[in-house]
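*Asks:* Fold the following for me, if possible:
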Amino acid sequence: MKAILVLFTLVLSALSGIACPVCERQQPNVLRGISHGTGPASDWDYIIIWTMVVIVVFTLYFSIKMLVKPGEKTGSHIKRIILNLEDGTEK
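*Replies:* Sure thing, here's the model as predicted:
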């Protein structure tokens, strides 16, 4: 865990050196020093990006939720075929 934290800190500290000075002046304050290019062309770019972020976060949440606790309890569910084969209790 400590190694992951150190690696994460090093990666975050390296992000400030990614953009060149010319690109830094063209970026809005939020993105300054992070990315190259001219930056967002309009406010619609921010709306599109934040919509995609929300969709990804919801998808990630429900994916992890279904992997950890799927909620299917019936014995005839299709996942029981695989689980019973692993246990050696094939019916």
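*Asks:* Going by C-alpha atoms from here, please, whenever you check contacts or count neighbours.
*Replies:* Noted.
*Asks:* who does the helix or strand Val56 falls within touch, helix- and strand-wise?
*Replies:* Assigning secondary structure by DSSP states H and E places Val56 in helix 43-68. For helix 43-68, not one helix or strand is in contact under the criterion 3 or more C-alpha pairs under 8 Å, 6 or more residues apart in numbering; DSSP states H and E.
*Asks:* Buried ones in that helix, by neighbour count?
*Replies:* With burial defined by 16 or more other C-alpha atoms under 10 Å, not one residue of helix 43-68 is counted as buried.
*Asks:* Following element in sequence after that helix, please.
*Replies:* Next element after helix 43-68 (DSSP H and E): helix 79-87.
*Asks:* Check the offset of that following helix from the chain's centre.
*Replies:* Distance of helix 79-87 from the chain centroid (C-alpha atoms, centre = their mean, to the nearest Å) equals 31 Å.
*Asks:* Next, the structure of the following sequence, for comparison with the previous one:
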Amino acid sequence: MKTPFKYTAAFTFVFISMYTFACDTCKLRQPKVTQDFTHGTGPDSDWDWFIVGLVIAITVVAFAYSVKYLIWPGERNKNHVKYNFLK
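*Replies:* Model (predicted):
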């Protein structure tokens, strides 16, 4: 028996929404900043916040560079391998 797409999509969205946001018990253990987003206990010290900030900064810079080089790769050599695929 083949499952219709609408049932599969509904199950997927319900499953994702259940585990995406924190439960009520975890909300009580989290600081205000991360209260609705994560499960478990929150950061214990200022070093934890420093590490989280550093990881966020690295992620944003990596994303910015990936978008930049995806849109403007800067390769102008006509013998570059990409031109073999574009022909």
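*Asks:* Tell me the residues of the second structure aligned with the helix holding Val56 of the first structure.
*Replies:* Aligned by TM-score structural alignment, helix 43-68 of the first structure falls on residues 46-71 of the second structure.
*Asks:* how far apart are that stretch and its match in the first structure?
*Replies:* Superposing on the first structure places stretch 46-71 of the second structure at an average distance of 0.9 Å from its equivalents, by mean C-alpha distance after the TM-score superposition for the first structure.
*Asks:* now that stretch, how far from the centre of its chain.
*Replies:* So, by C-alpha atoms, centre = their mean, the centroid of stretch 46-71 of the second structure is 11 Å from its chain's centroid.
*Asks:* Please say which position in the first structure Lys27 of the second structure maps to.
*Replies:* Aligned partner of Lys27 of the second structure by TM-score structural alignment: Glu24.
*Asks:* Test my guess that that match contacts His36.
*Replies:* Yes. Under the criterion of C-alpha atoms under 8 Å, Glu24 of the first structure makes contact with His36 at 7.4 Å.
*Asks:* who's more crowded, those two?
*Replies:* Neighbours were counted for Glu24 of the first structure and for His36 using other C-alpha atoms under 10 Å; Glu24 has more, 20 against 17.
*Asks:* Next, that one: secondary structure please.
*Replies:* Using DSSP: H, G, I helix; E, B strand; the rest coil, the structure places Glu24 of the first structure in helix.
*Asks:* And it, how close does it get to Ser35 of the first structure?
*Replies:* 8 Å (C-alpha to C-alpha, to the nearest Å).
*Asks:* One more: Val56 of the first structure?
*Replies:* Val56 of the first structure is 21 Å from Ser35 of the first structure, by C-alpha to C-alpha.
*Asks:* go on, Lys2 of the first structure?
*Replies:* Taking C-alpha to C-alpha, one finds Lys2 of the first structure at 28 Å from Ser35 of the first structure.
*Asks:* Show me which of those two is the more surrounded one.
*Replies:* Per other C-alpha under 10 Å, whichever of Lys2 of the first structure and Ser35 has more neighbours is Ser35, with 17 against 7.
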